[in-house]
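Participant: need coordinates for the below:
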Amino acid sequence: MRNDPHPIPGGESLLFLTDDQIRRGIEAMYFAYRAFTADPDLILEEIGYGRAHHRALHFITRDPGLTVTALLEVLGVTKQSLNRVLRTLIEDGLVDSRVGRRDRRERQLHLTEKGVALERRLSEAQRARVRAAYRAAGPQAVAGFRQVLEAMMDGEMLAQFRALREAPDQRLAPRRAGSAG
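Facilitator: Now for the predicted structure:
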């Protein structure tokens, strides 16, 4: 992030943001999030699912074999809430829950072919939207955007995000010895 008081495009200074400028930034995030979720929401609505189903599919795709415990930590939801989502995804043949290979108490999650196809359909429009926005904004803006997003995360979330980014083949959330998934 720049540390100089020179104006950025639009005449706004980075060091002395007014409440109105902050509010506009928050509103921009709300509208961007609406746009980002609009296409998947239409698909989810067709099949009676919500965003929690999409998030679960996303992270299971990202890390096949992810345990229920790790998914709970990544999503930051209650066990009851996640169980409802997973039960639906398993019953509908989108997710396969297998006994852990190292710890039989763990449940490892994998997408079925049907689950892979749905996740791909849900995320295609989002990837295209993000790709187009990144290209339009340019590399410096993308780097700045990532810095802003990371600066908004608390320490634990940031560590989780960085671990995911830096070791994409590693599990999403740290495993605690003796924890069942």
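
Participant: every contact and neighbour count from this point should use C-alpha atoms.
Facilitator: Noted.

Participant: mind listing what's buried along the longest helix along the chain?
Facilitator: Secondary structure of the chain per DSSP state H: the longest helix is helix 19-47. Residues of helix 19-47 classed as buried: 36-37, 39-41, 44 (neighbour count, 16 or more other Cα atoms under 10 Å).

Participant: now Glu156: how far from Ala167?
Facilitator: 16 Å (Cα to Cα, to the nearest Å).

Participant: in three-state terms, label Leu109 for me.
Facilitator: When states are read from DSSP: H, G, I helix; E, B strand; the rest coil, the local structure at Leu109 comes out as strand.

Participant: also this sequence, please, to line up against the first:
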Amino acid sequence: MAFKYVNMADITRDPSVPRRNSPSRDGAAGEADAVSERLDLITHVELLFFAYRDFTGDPDAVLEQYGFGRAHHRVLHFVHRNPGLRVANLLEILKITKQSLARVLKQLIGEGFITQRAGAEDRRERLLYATLKGTRLAEKLTALQVKRIEAALQTAGPEAEAATKRFLLAMISDEDRAQVEALVRVSRPGDVISQED
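Facilitator: Now for the predicted structure:
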């Protein structure tokens, strides 16, 4: 049986609305250009869906062995990357409810992937750390994703790394961008990375 390519835009298109990429009655070139640009942007949306599917698919297979999902992965990743992370800060990073985080944290702590300690100054403060077991899993998952990104950047060419970084940062909302840059330690050309980082 032969595989037939189906354009995602055709699948999701409302059939009651006429196709916008057909020539306009007055033949206005500007409208045709605008429609073409919109279709190009829709292509980017679809590529992002497929890229995310494969980017998360590699670790999903590993997480499934533990009975974990993507929420567990995100929590473990940021706790591992930021030892002593406050629960309040983790909520802010992930933008999820306390109930959602509590459920995931309970499982990660219960199974020995994360440990929770009281703050030195404020005993009510809960600080999170990845255990050795959690560190090993976090690093395994990160290695899978780094490998995929490394291969994609190599295929895309020498300018791709800086352009991709700019693009991803631009996708983040204006009010969160500076905080995200600080959190993920975005390096810029000419930055010197110390051995401690």
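
Participant: sorry, back to before: what range in the second structure does the longest helix of the first structure sit on?
Facilitator: Alignment note (TM-score structural alignment): helix 19-47 of the first structure is matched to residues 38-66 of the second structure.

Participant: before we move on, what about stretch 155-163 of the first structure?
Facilitator: Using TM-score structural alignment, the match for stretch 155-163 of the first structure in the second structure runs over residues 174-182.

Participant: now stretch 117-127 of the first structure
Facilitator: Aligned by TM-score structural alignment, stretch 117-127 of the first structure falls on residues 136-146 of the second structure.

Participant: ok, so of the buried residues of helix 19-47 of the first structure, who is nearest Arg146 of the first structure?
Facilitator: The shortest approach to Arg146 of the first structure among these belongs to Phe36, at 16.1 Å (Cα to Cα).

Participant: I figured the closest one hits Arg127, correct?
Facilitator: No - with contact defined as Cα atoms under 8 Å, Phe36 of the first structure and Arg127 do not form a contacting pair (9.1 Å).

Participant: and the residue nearest the centre of the second structure, how far is that from Lys98 of the second structure?
Facilitator: With distances taken as Cα atoms, centre = their mean, Tyr52 lies nearest the centre of the second structure, 7.5 Å away. Going from Tyr52 of the second structure to Lys98 of the second structure by Cα to Cα gives 26 Å.

Participant: Lys106 of the second structure too?
Facilitator: According to Cα to Cα, Lys106 of the second structure stands 12 Å off from Lys98 of the second structure.

Participant: and for Pro158 of the second structure?
Facilitator: Here Pro158 of the second structure is placed at a distance of 42 Å from Lys98 of the second structure (Cα to Cα).

Participant: now the strands for the first structure?
Facilitator: Counting by DSSP state E, residue ranges of the strands within the first structure are 7-8, 12-13, 66-67, 95-99, 107-111.
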